[in-house]
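S.K.: quick one, structure for this:
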Amino acid sequence: AVDEKIKLQEANKLGVKISQKEIDDGVKNFAKSNGISLEQFKNMLKQAQVDEKVFKEQMKAEMAWARLVRMKAAQNLKVSRNEIKRVMDSITRDTKKQKFMVSEIVIAKKDAKHIDELVRNLREDPRFELYAMQFSQSPTAKNGGHLGWVSSEQLIDKLSNALKNMKDGEISNPIAVGTDYYILKLEKKYTPGVDKMPEPKEDEIRQMLENKKLEEIANKYLRDLRNKAIIERKA
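M.R.: Sure, this is the predicted structure:
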C-alpha cells in the first residue's frame, strides 16, 4: 500500500529501525491477544489468503510508524487530571444514551472490488481484527479496527441506524459513506435502563486520551507526508 511505503520511507530516513525479533514478537503477541497459538494464526493467514511475509511487512511498517509518531509527539502526550475528570464526568452523564462497542473496516470504493467476498469471510471467520489489520484503510486498522464505545451522536446516521438494528457479534453489509465503504462489527450494545455500563477506570481513560492525541498527530503527519510525495512526483 502507498501509505505503508510512505511510513517506512520516513522511518528509515529518520533512523527508526525495527528488528526481526520485534516483528516476530509482535506477531506472537497479536496471536496471543486473539487467544490462539502462533501455528493457528499462521493457518488463519493461509485460510484468509494472506501472505505471511506481507503481513509481517505491514506489521513492521506500523511498528516503525508508531515508534516514529511517539518520538515526534513526546512533548504533547501529557494528559492532565482535568482532561481525565472531564471524560469521567461525560461517561457518567452518557449512561442515559444508547451506546455501541464497535469495530470497523473502511475501504475506499475504488478498492472495493471484492468487498462482498470480504463480508462473507468475516461472517464465517471470528477473527475480525486480522482482516481489519490487513484490509482496512482507517487509522483504527493498527488496533484491529476497534473503535471502543461510541454513542449514536458520535456517528453519522447511516452507521448509527445500521448498528441499532444489529445484534451483538453481527457483521454489517457494506455501508456507503462518501468515497468509502464501512463494514461494522457490533461487539456489544448498551441500552439505558436495561444494561449496566462498566465503571470508567482512570488508567484506561488516560490511555484512551493518549491514544487519541497520538492518532491526531499521526494523521496530520501522514497527510503532510502524502502531500509532500504528491508535490515531489509533480516536480
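
S.K.: switch to C-alpha atoms for all contacts and neighbour counts from now on
M.R.: Will do.

S.K.: all strands for this protein, in order.
M.R.: Counting by DSSP state E, the chain has strands at residues 99-108, 146-151, 175-177, 180-190.

S.K.: now the second one: buried residues?
M.R.: Put plainly, it is strand 146-151. In terms of neighbour count (16 or more other C-alpha atoms under 10 Å), strand 146-151 has its buried residues at 146, 150.

S.K.: one more, for comparison:
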Amino acid sequence: MQFAKRAGAVAAIALSALILQGAVGRVEAQTTIKVVVNGEPITSNEINQRAKLLGLFMRGQSAASIQRAAEEELIDDKLKILEAKRVGISISDREIDTAFAGFAQRLKITPAQMTQALAQQGVDASSFKTRLRTQMMWQQLVVGRFRSTINISDAEILDALDKKGDTKDKEKLVKREGTTNEYNLQQVILVVPAQGGNAEARLREAEALRAKANGCDGLQSLVRPLKEAVVKPLGKRTEDELPDVFRGVLADVPIGKLSKPQRTPLGIEMVAVCEKRQISGDFTIRSKVEDELRQKQGELMSRRYLNDLKRIAVINYRR
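M.R.: Alright, predicted model coming up:
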C-alpha cells in the first residue's frame, strides 16, 4: 500500500525549503507537560519541535495555528504508537536510519548534511526520526488491518482512466497488449558512510554475500552479521517500476540470487529475485491505476482507524 508516499513527498519538499533557508530557531530551555494521551505525556518541547518542522510547509499560517496543528499531530502520533505497541509492531533503529538516509538521498545530500539542515531550524534529527518511525509503524498497522478488504474491480480501473481522460491506456488495457516481467524483490543495502567509508571493502563484502546467497528466505540471516547492512522487502515490481540502477539487469538473474552490486549514494546496493513471472503488458497500466485507487481507499481507512482510536481515548489538555 502506498498511501504514506504523499506524506513523504511533503516532508521532502519541506526539507528542501529548510536547506535553502537558514534561520536558527531558539530551543526551549524548559519543558512542561501540555497534553496527556491515555497516560502518555506530550511536552511543550515536543510541540515546539514539531511546530518548527510543520512550519516549513504551512506557509502563510499564524504561529498559533502551526502550534495547534503540531499538538494535534502529536496526539495522533501517541495514539498510533500505543496501538502499534498493542498489536506488537516495532521499527528497528536500523530501519529508521535507512529511511532517514533515503530522504537525504532524494534531496541529493548526505544524512549528516540533512541533520545539520534540521539543526539550523532548531529541529533535532531525533525528532524527525521519531515522526518517521510513527509513520512507518502506522503504515504497517493499516496495511495489516485492511489489506484483504481493499479490492479494486476492472470497472473501477476503467472508470478511473475515463476520469483521467487516458483513452490510450484504456485501449491497451481492454486489448491486453504485450508482455512484461514482474519480480518479487528484496533489496540489500551495505551502507558506505560519507565520512571515512571504504566503498571497495564494502564492494568485496557484497560480492562475497552474492556468492553465498541462494534463496530469499535465508537472506536476512546472511546479512545480519554484517555491520551497517539492511535487507528491505521491495515487494512485487514490474520492469518499469524498478529503481533506475536495476532496470534492464534482472532478466538474467536466477530466482534466489542477487543482482550485480551497484554503487549508489547510500552505499552498495543489490536486489534479490525471489519470484519472477511474465505477465500481460496491460498489467503495468492496471497496477499503476490500482495503486492510486488503493492509496485513496487506504487514506480513507486510515482516517477511520484513527478516529476509532480517538473516540475511545482519554485525552487531557493542560493549559
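
S.K.: what's the TM-score here?
M.R.: For this chain pair, the superposition-based TM-score is 0.50 by TM-score structural alignment, normalised by the length of structure 1; 128 aligned residues with a C-alpha RMSD of 2.4 Å.

S.K.: circling back: Arg223 of structure 1: which of the strands of structure 1 is closest?
M.R.: Taking C-alpha to C-alpha, strand 99-108 is the member of the strands of structure 1 nearest to Arg223 of structure 1, at 16.4 Å.

S.K.: helices and strands around that closest one, which ones?
M.R.: helix 128-135, strand 146-151, strand 180-190 (3 or more C-alpha pairs under 8 Å, 6 or more residues apart in numbering; DSSP states H and E).

S.K.: and these: which comes nearest Phe30 of structure 1?
M.R.: Closest approach to Phe30 of structure 1 among these is made by helix 128-135 (8.9 Å; C-alpha to C-alpha).

S.K.: quick check: angle from the closest one to strand 99-108?
M.R.: 30 degrees (axes from the mean of the first three to the mean of the last three C-alpha atoms, to 10 degrees).

S.K.: could you point out the longest helix in structure 1?
M.R.: helix 202-234 (DSSP state H).

S.K.: what sits against Val27 of structure 1?
M.R.: Residues near Val27 of structure 1 by C-alpha atoms under 8 Å, 6 or more residues apart in numbering: 38, 56, 59.

S.K.: tell me where structure 2 has strands.
M.R.: Going by DSSP E, structure 2 shows strands at 33-37, 40-43, 179-191, 229-238, 262-264, 267-280, 315-317.

S.K.: adding distance to Ser16 of structure 2 and mean neighbour count as columns, could you present those in JSON lines?
M.R.: Rendered in JSON lines, the data for the strands of structure 2 read as follows (distance: least, C-alpha to C-alpha, whole Å; neighbours: other C-alpha atoms under 10 Å):
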{"stretch": "strand 33-37", "distance to Ser16 of structure 2": "30", "mean neighbour count": "18"}
{"stretch": "strand 40-43", "distance to Ser16 of structure 2": "27", "mean neighbour count": "17"}
{"stretch": "strand 179-191", "distance to Ser16 of structure 2": "23", "mean neighbour count": "20"}
{"stretch": "strand 229-238", "distance to Ser16 of structure 2": "26", "mean neighbour count": "17"}
{"stretch": "strand 262-264", "distance to Ser16 of structure 2": "21", "mean neighbour count": "15"}
{"stretch": "strand 267-280", "distance to Ser16 of structure 2": "22", "mean neighbour count": "20"}
{"stretch": "strand 315-317", "distance to Ser16 of structure 2": "34", "mean neighbour count": "13"}
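
S.K.: any chance of the ones you listed in JSON lines, plus distance to Ala199 of structure 2?
M.R.: As requested, those are exported to JSON lines (distance: least, C-alpha to C-alpha, whole Å):
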{"stretch": "strand 33-37", "distance to Ala199 of structure 2": "46"}
{"stretch": "strand 40-43", "distance to Ala199 of structure 2": "42"}
{"stretch": "strand 179-191", "distance to Ala199 of structure 2": "9"}
{"stretch": "strand 229-238", "distance to Ala199 of structure 2": "13"}
{"stretch": "strand 262-264", "distance to Ala199 of structure 2": "8"}
{"stretch": "strand 267-280", "distance to Ala199 of structure 2": "7"}
{"stretch": "strand 315-317", "distance to Ala199 of structure 2": "50"}
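
S.K.: what about the ones you listed, which gets the closest to Ala99 of structure 2?
M.R.: strand 229-238 (10.5 Å).

S.K.: neighbouring contacts of that closest one?
M.R.: Contacts of strand 229-238 of structure 2 (C-alpha under 8 Å, 6+ apart): 94-95, 98, 180-191, 219-220, 223-224, 284.

S.K.: with stretch 174-190 of structure 2 instead?
M.R.: Here stretch 174-190 of structure 2 makes contact (C-alpha under 8 Å, 6+ apart) with 202, 206, 216, 228-239, 266-282, 284.

S.K.: okay, helices next: where are they in structure 2?
M.R.: 5-20, 44-54, 63-87, 93-106, 111-120, 125-146, 154-164, 167-175, 199-212, 219-223, 282-312.

S.K.: the shortest one packs against which elements?
M.R.: Yep, that's helix 219-223 of structure 2 we're talking about. Secondary elements touching helix 219-223 of structure 2 (3+ C-alpha pairs under 8 Å, 6+ apart): strand 229-238.
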